[in-house]
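*Asks:* any chance you can model this:
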Amino acid sequence: MERHRIFSTSFASIYPHYVAKAERKGQNPSDVDLVIRWLTGYSQIELERVIAEEVTLEQFFEEAPALNPNASLITGVICGIRVEEIDDPLMQKIRYMDKLVDEVGRGKKMTSILRS
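*Replies:* Purely as a prediction, here's the structure:
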């Protein structure tokens, strides 16, 4: 199976796009960190470390302290694909993160985004 090139992309290279998306839509950029920490279990310090070290998305999720047990409640379409139907576990985690950031950008309530 061919590996998707996004897997070797650094988290640090996509993170500014997430923040910019939130800001462009008038949302608080710290909410981006909040949803990423919720999904991955990283602390803010750990998140800043993986950005500074430019770890790949594959490493980012491999080293994540704990994927949130409610991550499977993230559903819907991102990039034209239903996230709950993605077969590759790593791609699904990346798309979960995309979906959460998208919801921040759309101004959804944080309780809804964090599936609480």
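
*Asks:* C-alpha from now on. contacts and neighbour counts both.
*Replies:* Will do.

*Asks:* any idea what sits nearest the most centrally placed residue in the chain, other than its immediate chain neighbours?
*Replies:* Among the residues of the chain, the one closest to the centroid is residue 97, at 2.1 Å (C-alpha atoms, centre = their mean). Of all residues beyond its chain neighbours, the one nearest residue 97 is residue 36 (6.6 Å), with distances taken as C-alpha to C-alpha, 6 or more residues apart in numbering.

*Asks:* against residue 3, how distant is the one you found?
*Replies:* 23 Å (C-alpha to C-alpha, to the nearest Å).

*Asks:* just residue 41 next, same as before
*Replies:* Counting by C-alpha to C-alpha - residue 41 and residue 3 are separated by 25 Å.

*Asks:* ok so, going back, so which of residue 36 and residue 3 has more stuff around it?
*Replies:* residue 36 (19 against 7; other C-alpha atoms under 10 Å).

*Asks:* this one next, for a side-by-side:
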Amino acid sequence: MKTTPEHDEGVAKMTFASVYPHYITKIEKKNRTLDELHQVIEWLTGFDENKLQELIVEKATFETFFQEANLNPNAHLIKGVICGYRIEEIQTPLTQQVRYLDKLVDELAKGRKMEKILR
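*Replies:* Coordinates of the predicted model:
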């Protein structure tokens, strides 16, 4: 599934700080913890809690966020549909990486076991 250039640009310019509170709300509603959220983010990006806070304070865009990330070599195993897009078919690498993160947060919120989330 192809995304539009406008969609990809919107994703790239969005700040991690603007989305992070939504991740927290989503997982806490389903009785998951902030520690679990941070574990999932660290698995995907290599960012520990201190680095996440630094990126939030800097108001880093997703473009910067993923440029600085050390993407997990198993990230390509994240599959499924998120926001109407099949992740494995997204052709723009940055948009795909953001959707990887969205999918992991979704799986966490849906109660999936951590060992399944962290492929």
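
*Asks:* all helices for structure 2, in order.
*Replies:* Assigned by DSSP state H, the helices in structure 2 fall at 5-13, 16-29, 34-45, 49-57, 62-68, 93-109, 114-117.

*Asks:* okay, those helices in TSV with distance to residue 75 of structure 2 next?
*Replies:* Output for the helices of structure 2, formatted as TSV (distance: least, C-alpha to C-alpha, whole Å):
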stretch	distance to residue 75 of structure 2
helix 5-13	19
helix 16-29	19
helix 34-45	7
helix 49-57	19
helix 62-68	13
helix 93-109	7
helix 114-117	10
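
*Asks:* so which of those is the most surrounded?
*Replies:* helix 93-109 (a mean of 20; mean count of other C-alpha atoms under 10 Å).

*Asks:* what range in structure 1 does that one sit on?
*Replies:* Aligned by TM-score structural alignment, helix 93-109 of structure 2 corresponds to residues 89-105 of structure 1.

*Asks:* quick one: contacts of that stretch?
*Replies:* 7, 18, 21-27, 31-32, 35-36, 39, 57-58, 61, 71, 74, 76-78, 83-84, 86, 110, 113 (C-alpha atoms under 8 Å, 6 or more residues apart in numbering).

*Asks:* what does the residue nearest to residue 97 of structure 1 align to in structure 2?
*Replies:* Match for residue 36 of structure 1 (TM-score structural alignment): residue 41.

*Asks:* how close does that match get to residue 65 of structure 2?
*Replies:* 11 Å.

*Asks:* then residue 10 of structure 2?
*Replies:* In terms of C-alpha to C-alpha, residue 10 of structure 2 sits 14 Å off from residue 65 of structure 2.

*Asks:* same deal with residue 103 of structure 2?
*Replies:* 17 Å.

*Asks:* and what of residue 21 of structure 2?
*Replies:* 16 Å.

*Asks:* go on, residue 85 of structure 2?
*Replies:* From residue 85 of structure 2 to residue 65 of structure 2 the distance is 21 Å (C-alpha to C-alpha).
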